[in-house]
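Student: Let me see the structure of the following:
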Amino acid sequence: MTNIAIFGANGRMGKVLCEAALISGNTSLAAAYVRDQHDLIGTKVQHFINQGETGVAFSTEAVIAEDVDVAIDFTLPAGMKKHLATALARKTPLVIGTTGLTAEDMTELEQAAKHIPIVFSRNFSVGINLLENLVKQAAKTLSDDVDIEVFELHHRHKIDAPSGTALMIGEAIAQAKGWDHDEVAVFDRSQDEHEKSQKEIGYSVMRGGDIVGEHTAYFAAEGERLELTHKASSKMTFAKGAVRAAAWLKDKPVGLYTMQDVLGFR
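Tutor: Predicted structure coming up:
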């Protein structure tokens, strides 16, 4: 049994993570953390997510409880960095699904992973991680005269655009092609005065309603088009993947892992 703590447990994703930790057969919810002085401190988590009146109460994020085996963070970059420092102080393994991280943030994660085991992924869905492998295969197999585009849709509350998952897909394609992603990624064509190059990956974004997440990689050639799509209909998909990663991470040596490692894809 893996005892899990959730940072940002009162947020939209935090609530689902708490539920996923509770319903998993090999994990337990050991702690649910919220900001200092939050009104929910002392309230039972199960009551908050309509799972009963007993169980773990929300507590301050300042200190990780001793019985926590792994903590999960799906907050914002500023919060993640604070929680990372807390995990380092306690030597607690950490699963991170926070997106919108900068290159500097990633360097900080890499340094932290020299002291604690960390699983970082922009998307913890099993299907998305399979899609990552499929787009690599398509990029390697198809000739260089195809046009490559990545299109993603999310709910109106999604802040980063393109999404971390869209970038993960584009980076996988670039890696398979032997391209430098930063050199071939195109996010805005409004000022372009030339036709599309076939050595580029274009990104398109839609935000609206309550769309959980949809991602499509397009490989368009003369006479045919390959579309590889993943559609998520529930945040529970990501939460279950993160909880699975947490159970996998328990007792792992220090290092920076991804969901590809968790699933045995590499």
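
Student: use CA for all of it now, contacts and neighbours both
Tutor: Fine.

Student: So which residues of the stretch 51-200 of the chain form helices?
Tutor: Taking DSSP state H, counting those that start in this stretch, the helices of the stretch 51-200 of the chain run over residues 77-90, 103-112, 126-141, 164-177, 181-184.

Student: and the shortest one, how far out from the chain's middle?
Tutor: On the basis of CA atoms, centre = their mean, to the nearest Å, the separation between the geometric centre of helix 181-184 and that of its chain is 21 Å.

Student: likewise the second one?
Tutor: The gap between the average C-alpha position of helix 103-112 and the chain average comes to 16 Å, counting by CA atoms, centre = their mean.

Student: Need the contact partners of it.
Tutor: P77, K81, L84, L88, L256 (CA atoms under 8 Å, 6 or more residues apart in numbering).

Student: follow-up on the earlier one: would you tell me which one of the helices of the stretch 51-200 of the chain is buried the most?
Tutor: helix 164-177 (a mean of 21; mean count of other CA atoms under 10 Å).

Student: And that helix, what does it pack against?
Tutor: Using 3 or more CA pairs under 8 Å, 6 or more residues apart in numbering; DSSP states H and E, the elements in contact with helix 164-177 are helix 126-141, strand 147-154, helix 181-184, strand 213-221.

Student: can you put those in CSV and add distance to H115?
Tutor: Compiled in CSV, the helices and strands packed on helix 164-177 are given as follows (distance: least, CA to CA, whole Å):
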stretch, distance to H115
helix 126-141, 26
strand 147-154, 35
helix 181-184, 29
strand 213-221, 33
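
Student: For D39, which of the ones you listed is the nearest?
Tutor: When the helices and strands packed on helix 164-177 are compared for distance to D39 using CA to CA, the nearest one is strand 147-154, at 29.5 Å.

Student: In terms of secondary structure, what does the closest one contact?
Tutor: The elements that strand 147-154 packs onto, with contact taken as 3+ CA pairs under 8 Å, 6+ apart, are helix 164-177, strand 201-207, strand 213-221.

Student: Please give the centre-to-centre distance between that strand and its chain.
Tutor: That offset, for strand 147-154, works out to 18 Å (CA atoms, centre = their mean).

Student: So what touches that strand?
Tutor: 162-163, 166, 169-170, 197-221.

Student: what angle separates that strand from helix 126-141?
Tutor: Here strand 147-154 points in a direction 170 degrees away from that of helix 126-141 (axes from the mean of the first three to the mean of the last three CA atoms, to 10 degrees).

Student: Second chain to compare with the first, below:
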Amino acid sequence: MSAKIAVTGAVGRMGRMLIEAISQSANAELVAAVEHPSSSLIGSDAGELAGLGKNGVIIVDDLGKVIEQVDAVIDFTAPVATLENARQCSEHGKALVVGTTGFDNEQKAQLQAMQNQMALCIAANYSTGVNVCLKLLEQAAKILGDEYDVEIYEAHHRHKVDAPSGTALAMGEAVADSLNRDLDKVAVYGREGQTGARDRDTIGFATVRGGDVVGDHTVMFMADGERIEITHKASSRMAFARGAVRAAAWMAGQPAGFYDMRDVLGLK
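Tutor: I've put the predicted structure just below:
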């Protein structure tokens, strides 16, 4: 049976792509679409806005108006909006898949505190390929150990407002955890001038912004005489949308608790 899904931020670029991805899924059905109350597109047909033709799902201005109809909610909006949507999901015991980035520590704590009332999935990146890379990075770091220097490069489009990307940080955390390091203590986010010799425990990040790059990530393990690179390149946001829909369909049948994409894919 298909999971009944609501998409918040439905008229945004990612929202429309999620609606398209749901239309292509055999395991999910779009039953609700939500947008900020100030949007002029409230009352529009969600399928038509996504370029799919009318599907009968009318965009509303409040998740609370449709929450009883759904099994799971996919939220790629903004931290404040996500927290409000999460509150409604927790009150009604609905699964929530969060793709929003840019939470501060207090907001993260508020969100994670709701996991006892709902199934909550948070992932830095919903691409299946990225999550396979995270698993590979854990294994590589454990095998290579402290003899290899680790550097992370990421590139995104000119409109991305946070840096490094959440995916780059997740990759850094995967490596740091496997090496028994605290990423907060060993991360270096920029180098300039006379920096001195590289500290072996350092995990460096390099950020590039420009054009319409969807998302490139490379983790380099470097030693004398050789270099290993694990790379993921996204050419379309549909990779993220399909993964989020896959997560929502899976989450709809899960008990309350905290999950990530590696749970969804059985990679743990």
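
Student: Residue in structure 1 paired with T82 of structure 2?
Tutor: T82 of structure 2 maps onto M80 of structure 1 when the alignment is built from TM-score structural alignment.

Student: contacting residues around the closest residue to that match other than its chain neighbours?
Tutor: Nearest non-adjacent residue to M80 of structure 1, counting by CA to CA, 6 or more residues apart in numbering: D73, 6.5 Å away. The contact partners of D73 of structure 1, by CA under 8 Å, 6+ apart, come to I6, F7, G8, M80, H83, L94, V95, I96, G97, T98.

Student: same thing with S204 of structure 1?
Tutor: Going by CA under 8 Å, 6+ apart, S204 of structure 1 touches E149, V150, F151, E152, P162, F187.

Student: how about 7 Å then?
Tutor: S204 of structure 1 makes contacts with V150, F151, E152, as judged by CA atoms under 7 Å, 6 or more residues apart in numbering.

Student: Which one of these is nearest to M1 of structure 1?
Tutor: For these, the nearest to M1 of structure 1 is E152 (36.3 Å; CA to CA).

Student: Quick check: the closest one vs V243 of structure 1, distance?
Tutor: 25 Å (CA to CA, to the nearest Å).

Student: likewise Q175 of structure 1?
Tutor: Q175 of structure 1 is 28 Å from V243 of structure 1, by CA to CA.

Student: cool, L76 of structure 1 as well?
Tutor: Distance, L76 of structure 1 to V243 of structure 1, using CA to CA: 19 Å.

Student: Nearest spatial neighbour of R16 of structure 2, chain-adjacent residues omitted?
Tutor: Nearest residue to R16 of structure 2, sequence neighbours excluded (CA to CA, 6+ apart): A50, at 4.8 Å.

Student: Also E20 of structure 2?
Tutor: A50 (6.5 Å).

Student: residues near the one you found, how many?
Tutor: Per other CA atoms under 10 Å, the neighbour tally for A50 of structure 2 reads 19.

Student: which residue lines up with G209 of structure 1 in structure 2?
Tutor: Aligning on TM-score structural alignment places G209 of structure 1 opposite G211 in structure 2.

Student: residue contacts, I58 of structure 2?
Tutor: With contact taken as CA under 7 Å, 6+ apart, I58 of structure 2 is in contact with A33, G43, S44, D45, A46.

Student: Keep only those of those that are in strands.
Tutor: When DSSP state E defines the strands, the subset of those inside them is A33.

Student: Filter the contacts of I58 of structure 2 down to the buried ones, ChimeraX style.
Tutor: Of these, the buried ones go into a single ChimeraX selection, burial set by 16 or more other CA atoms under 10 Å:
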select :33,44,45,46
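
Student: With distance to A123 of structure 2 as new columns, can the contacts of I58 of structure 2 be given to me in CSV?
Tutor: CSV is the format used below for the contacts of I58 of structure 2 (distance: CA to CA, whole Å):
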residue, distance to A123 of structure 2
A33, 21
G43, 31
S44, 30
D45, 29
A46, 25
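
Student: Show me which of the contacts of I58 of structure 2 is closest to L144 of structure 2.
Tutor: Within the contacts of I58 of structure 2, the smallest distance to L144 of structure 2 is 46.4 Å, found for A33 (CA to CA).

Student: pretty sure the closest one is touching I5, no?
Tutor: No. The criterion here is CA atoms under 7 Å, and A33 of structure 2 misses it with I5 at 8.7 Å.

Student: ok, back up a step: let me have the helices of the stretch 51-200 of structure 1 in a markdown table, extended by distance to T54 of structure 1.
Tutor: As requested, those are exported to a markdown table (distance: least, CA to CA, whole Å):
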| stretch | distance to T54 of structure 1 |
| --- | --- |
| helix 77-90 | 26 |
| helix 103-112 | 35 |
| helix 126-141 | 32 |
| helix 164-177 | 36 |
| helix 181-184 | 49 |
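
Student: Out of those helices, which gets nearest to A247 of structure 1?
Tutor: Of the helices of the stretch 51-200 of structure 1, nearest to A247 of structure 1 by CA to CA is helix 126-141, at 15.0 Å.

Student: Once aligned, what mean separation remains between the closest one and structure 2?
Tutor: Helix 126-141 of structure 1, aligned to structure 2 and superposed, deviates on average by 0.9 Å (mean CA distance after the TM-score superposition for structure 1).

Student: Show me which of E152 and V243 of structure 1 is the more surrounded one.
Tutor: V243 (27 against 23).

Student: quick one: the residue nearest to E20 of structure 2 from G15 of structure 2, how far?
Tutor: 8 Å.

Student: next one: V60 of structure 2
Tutor: With distances taken as CA to CA, V60 of structure 2 is found 13 Å from G15 of structure 2.

Student: P164 of structure 2 now?
Tutor: Separation of P164 of structure 2 from G15 of structure 2 (CA to CA): 23 Å.

Student: Looking at the two, which has the bigger crowd around it?
Tutor: Neighbour count, other CA under 10 Å: between P164 of structure 2 and G15, G15 has more, with 24 against 19.
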